[in-house]
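1. This is a predicted model, with the sequence first.
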Amino acid sequence: MSLMMIPFLLSLALSAGPTTPADAGSPQPRPPSRGKAGGKAQPPPDAGVPEAEAPKAPFRWDIPGKVIWVQSPGPQVSDGVPMNLELARTDWPLNAVVQHIMESFRKAGFYMAPMKEQRSPTTEPMLTALDVEKLLAYTVIFQENADKSVTLILGVSNMSNYKPPGTTLSWAPLMPGAEGLTRSELEGAHLAVYATPPGTTEAQVLDYYRTALKPVGYEEDPDEKGRFRRGTELLIIGTRTEENRLMVSLRHRQGGAASAP
């Protein structure tokens, strides 16, 4: 799975919380019973200190069918949010797997927004649920394969550590007017994505970075545009168009082969 999926999963997790009326999504807990009208609740005989509730068992992914776990990126961080990604493949049909995962979320007591509000960064079905007690967001993207098996991208995000994204990076400059900055970290590598002002072209992006990076010691690879080196550091500049806006991706890694003197 591409690192570019990380910011999308984070945005999905951030949108998982209740933002609609109580009857629009998962059932809400009922208020406690007040007993008979006019009556006064009586404690049970020999009532002492109320017993503490048993701790809720941690949620575990329940993937149905014959399951094969696929090598995955593992723990990552995006804008300060610890995120764990796993990949699994099952022989169950797509609709059955979606219903099974949805039911497992309901049994766990998680909040789920109505299906019409469940946004997916791809064309595949997606489910996001929130454990409102632990502030853990669970996201699943379902990818149907040619043999009708289903690959599941499983993400768990600890939203209690969320830090609002800043407007600067310590390892690369941003173009003036940059918007929607999203950052991720994985095994010593950094990834950032942002939107440029309307009308910005790829040529303008590359010209900006050639001008901004040269004074701080970076040299562009003569055989591959957008690929800059400074000693053992590698910085790759990429662009793509999304909803009529040019998006810039920055990938930074230390420890690569040094460029020739």
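-> Nice, thanks for sending it over.
2. from here on, contacts and neighbour counts on C-alpha atoms
-> Noted.
3. what's the nearest residue to Ser249 if we skip its chain neighbours?
-> Once flanking residues are discounted, Ser249 sits nearest to Val193: 4.5 Å by C-alpha to C-alpha, 6 or more residues apart in numbering.
4. pretty sure that neighbour is touching Arg251, no?
-> No - using C-alpha atoms under 8 Å, Val193 makes no contact with Arg251, being 9.0 Å away.
5. Could you give the number of residues near the residue nearest to Ser249?
-> 22 (other C-alpha atoms under 10 Å).
6. Now name the helix or strand holding it.
-> According to DSSP states H and E, Val193 maps onto strand 189-195.
7. what do you get for Thr139?
-> Going by DSSP H and E, Thr139 is in strand 136-144.
8. which element follows that strand toward the C-terminus?
-> strand 150-158.
9. Report the angle between that next one and strand 136-144.
-> Orientation of strand 150-158 against strand 136-144 (axes from the mean of the first three to the mean of the last three C-alpha atoms, to 10 degrees) gives an angle of 160 degrees.
10. how far is strand 150-158 from where the chain is centred?
-> From the chain centre to the centre of strand 150-158 is a distance of 9 Å (C-alpha atoms, centre = their mean, to the nearest Å).
11. Can you spell out which helices and strands pack onto that strand?
-> In terms of contacts (3 or more C-alpha pairs under 8 Å, 6 or more residues apart in numbering; DSSP states H and E), strand 150-158 is packed against helix 5-14, strand 81-90, strand 136-144.
12. Adding mean neighbour count and distance to Ala57 as columns, could you present the ones you listed in CSV?
-> Below are the helices and strands packed on strand 150-158 laid out as CSV (neighbours: other C-alpha atoms under 10 Å; distance: least, C-alpha to C-alpha, whole Å):
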stretch, mean neighbour count, distance to Ala57
helix 5-14, 20, 22
strand 81-90, 20, 19
strand 136-144, 22, 14
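13. how about CSV for those, with distance to Val156 added?
-> CSV is the format used below for the helices and strands packed on strand 150-158 (distance: least, C-alpha to C-alpha, whole Å):
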stretch, distance to Val156
helix 5-14, 8
strand 81-90, 5
strand 136-144, 5
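14. Structure two is appended below for comparative analysis:
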Amino acid sequence: MRRAIRRAVLLLALGAVSPGWAQRANFTWEIPQTVSVVDVPGQVDANGVPVKLRAVRSKEKAQTILQSVVDRFISWGFVVPEAYKQPQLFREPMVTALDTRNFISYTAILQVNPDSTTTVFLGEANLGAAKAPKPAGLPLFPGASKVLTAETEGARTLSYTVSGKTSADVEAFYREQLLKAGYKEIQPRVFKSSSEEIALNLGVTREGPVAVRLVRRAALPDDGLSPGE
């Protein structure tokens, strides 16, 4: 669940910080057939925008939940862009709405689970409190677009997409760059220095570009053992 929430942070933030999106104070989510709720303590900093997150698991079908969320947005007077204007950054369906009075955006991302339940990742981005984002301190693959940095759970994340290249191209780029910088590859796509660890995750977006995510966190000093020993 933690990995899923961390990934949702990026998706929610990418949708939330798109130009012209925002929300309203005191709004409450109502997800039908809720089974459980996981609140992420504190807030996430995504490209300098404070984002509050929670994950809700429901027994309802994803399409029914999606329509319910849209209906609630509309009932609160939020601006809900037409479907073709909604950011669809990955395979999971997502919807974002805007309350122009408070400049805070709401985003919901739906993930269908193997047990036929649906996990709904919910985000509230306070665009009015945005600050200059902190640099990730990681190299970018040439031609990177939709660049996003986020900070949560003691980790700093860099996320973006690349068109016209393969996952192998991106992986080779980071292997070369990080090995030159003194990192060792301790596992496939996991690189470690004396003080930190960088994990590289690659995927393919709905539209085809390669989705790149690097997670950088502090690590214990190398004890000379191989992973798993």
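-> That came through, no problem. The model shown is predicted, which means the values in this text are computed figures rather than measured ones.
15. that older thread, name all residues that make contact with the residue nearest to Ser249 of the first structure.
-> Gly180, Leu181, Thr182, Arg183, Met247, Val248, Ser249, Leu250 (C-alpha atoms under 8 Å, 6 or more residues apart in numbering).
16. Show me which of the residues you listed are buried.
-> Buried residues within these, counting neighbours by 16 or more other C-alpha atoms under 10 Å: Leu181, Thr182, Arg183, Met247, Val248, Ser249, Leu250.
17. which residue lines up with the last one in the second structure?
-> Spelled out, that is Leu250 of the first structure. Aligning on TM-score structural alignment places Leu250 of the first structure opposite Leu214 in the second structure.
18. Kindly confirm my reading that that match forms part of a helix.
-> No - counting by DSSP: H, G, I helix; E, B strand; the rest coil, Leu214 of the second structure falls outside a helix, being strand.
19. which residue packs closest to it, ignoring adjacent ones?
-> Per C-alpha to C-alpha, 6+ apart, closest to Leu214 of the second structure is Leu200, 4.7 Å.
20. Where does the one you found sit: helix, strand or coil?
-> Assignment for Leu200 of the second structure (three-state DSSP): strand.
21. Pull the number of nearby residues for the alignment partner in the first structure of it.
-> By TM-score structural alignment, Leu200 of the second structure lines up with Ile237 in the first structure. When counting by other C-alpha under 10 Å, one arrives at 17 neighbours for Ile237 of the first structure.
22. quick one, what contacts Ile237 of the first structure?
-> Contacts of Ile237 of the first structure by C-alpha under 8 Å, 6+ apart are Leu206, Gly226, Arg227, Val248, Ser249, Leu250, Arg251.
23. Export these as JSON lines, with columns for distance to Glu144 of the first structure.
-> Listed next are the contacts of Ile237 of the first structure as JSON lines, based on distance: C-alpha to C-alpha, whole Å:
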{"residue": "Leu206", "distance to Glu144 of the first structure": "37"}
{"residue": "Gly226", "distance to Glu144 of the first structure": "34"}
{"residue": "Arg227", "distance to Glu144 of the first structure": "35"}
{"residue": "Val248", "distance to Glu144 of the first structure": "29"}
{"residue": "Ser249", "distance to Glu144 of the first structure": "28"}
{"residue": "Leu250", "distance to Glu144 of the first structure": "30"}
{"residue": "Arg251", "distance to Glu144 of the first structure": "29"}
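24. those helices in the stretch 1-150 of the first structure, which residues are they?
-> 5-14, 94-107 (DSSP state H, counting those that start in this stretch).
25. Residue in the second structure paired with Gly226 of the first structure?
-> Under TM-score structural alignment, Gly226 of the first structure pairs with Arg189 in the second structure.
26. give the contact list for Pro121 of the first structure.
-> Contacts were defined as C-alpha under 8 Å, 6+ apart; by that measure Pro121 of the first structure touches Phe8.
27. who touches the aligned partner of Glu30 of the second structure in the first structure in this structure?
-> Residue correspondence to the first structure (TM-score structural alignment): Glu30 of the second structure is matched to Asp62. Going by C-alpha under 8 Å, 6+ apart, Asp62 of the first structure touches Ile101, Ser104.
28. how close does Asp62 of the first structure sit to Gly188 of the first structure?
-> Going from Asp62 of the first structure to Gly188 of the first structure by C-alpha to C-alpha, to the nearest Å gives 31 Å.
29. And for Tyr138 of the first structure?
-> Distance, Tyr138 of the first structure to Gly188 of the first structure, by C-alpha to C-alpha: 25 Å.
30. residues contacting Gln118 of the first structure?
-> Met126, Leu127, Thr128.
31. Serialize the helices of the stretch 1-150 of the first structure to JSON lines and add fields for distance to Glu133 of the first structure.
-> Compiled in JSON lines, those are given as follows (distance: least, C-alpha to C-alpha, whole Å):
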{"stretch": "helix 5-14", "distance to Glu133 of the first structure": "15"}
{"stretch": "helix 94-107", "distance to Glu133 of the first structure": "14"}
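32. which stretch among the ones you listed comes nearest Phe142 of the first structure?
-> helix 94-107 (7.5 Å; C-alpha to C-alpha).
33. That closest one: which residues count as buried?
-> Buried-residue list, helix 94-107 of the first structure, by 16+ other C-alpha under 10 Å: Leu94, Val97, Val98, Ile101, Met102, Ser104, Phe105.
34. farthest pair in these?
-> Longest span within the buried residues of helix 94-107 of the first structure, C-alpha to C-alpha: Leu94 and Phe105, 16.9 Å.
35. Tell me which residues are up against stretch 71-83 of the second structure.
-> Under C-alpha under 8 Å, 6+ apart, the answer for stretch 71-83 of the second structure is Gln23, Arg24, Phe27, Glu30, Val70, Thr96, Ala97, Leu98, Asp99, Thr100.
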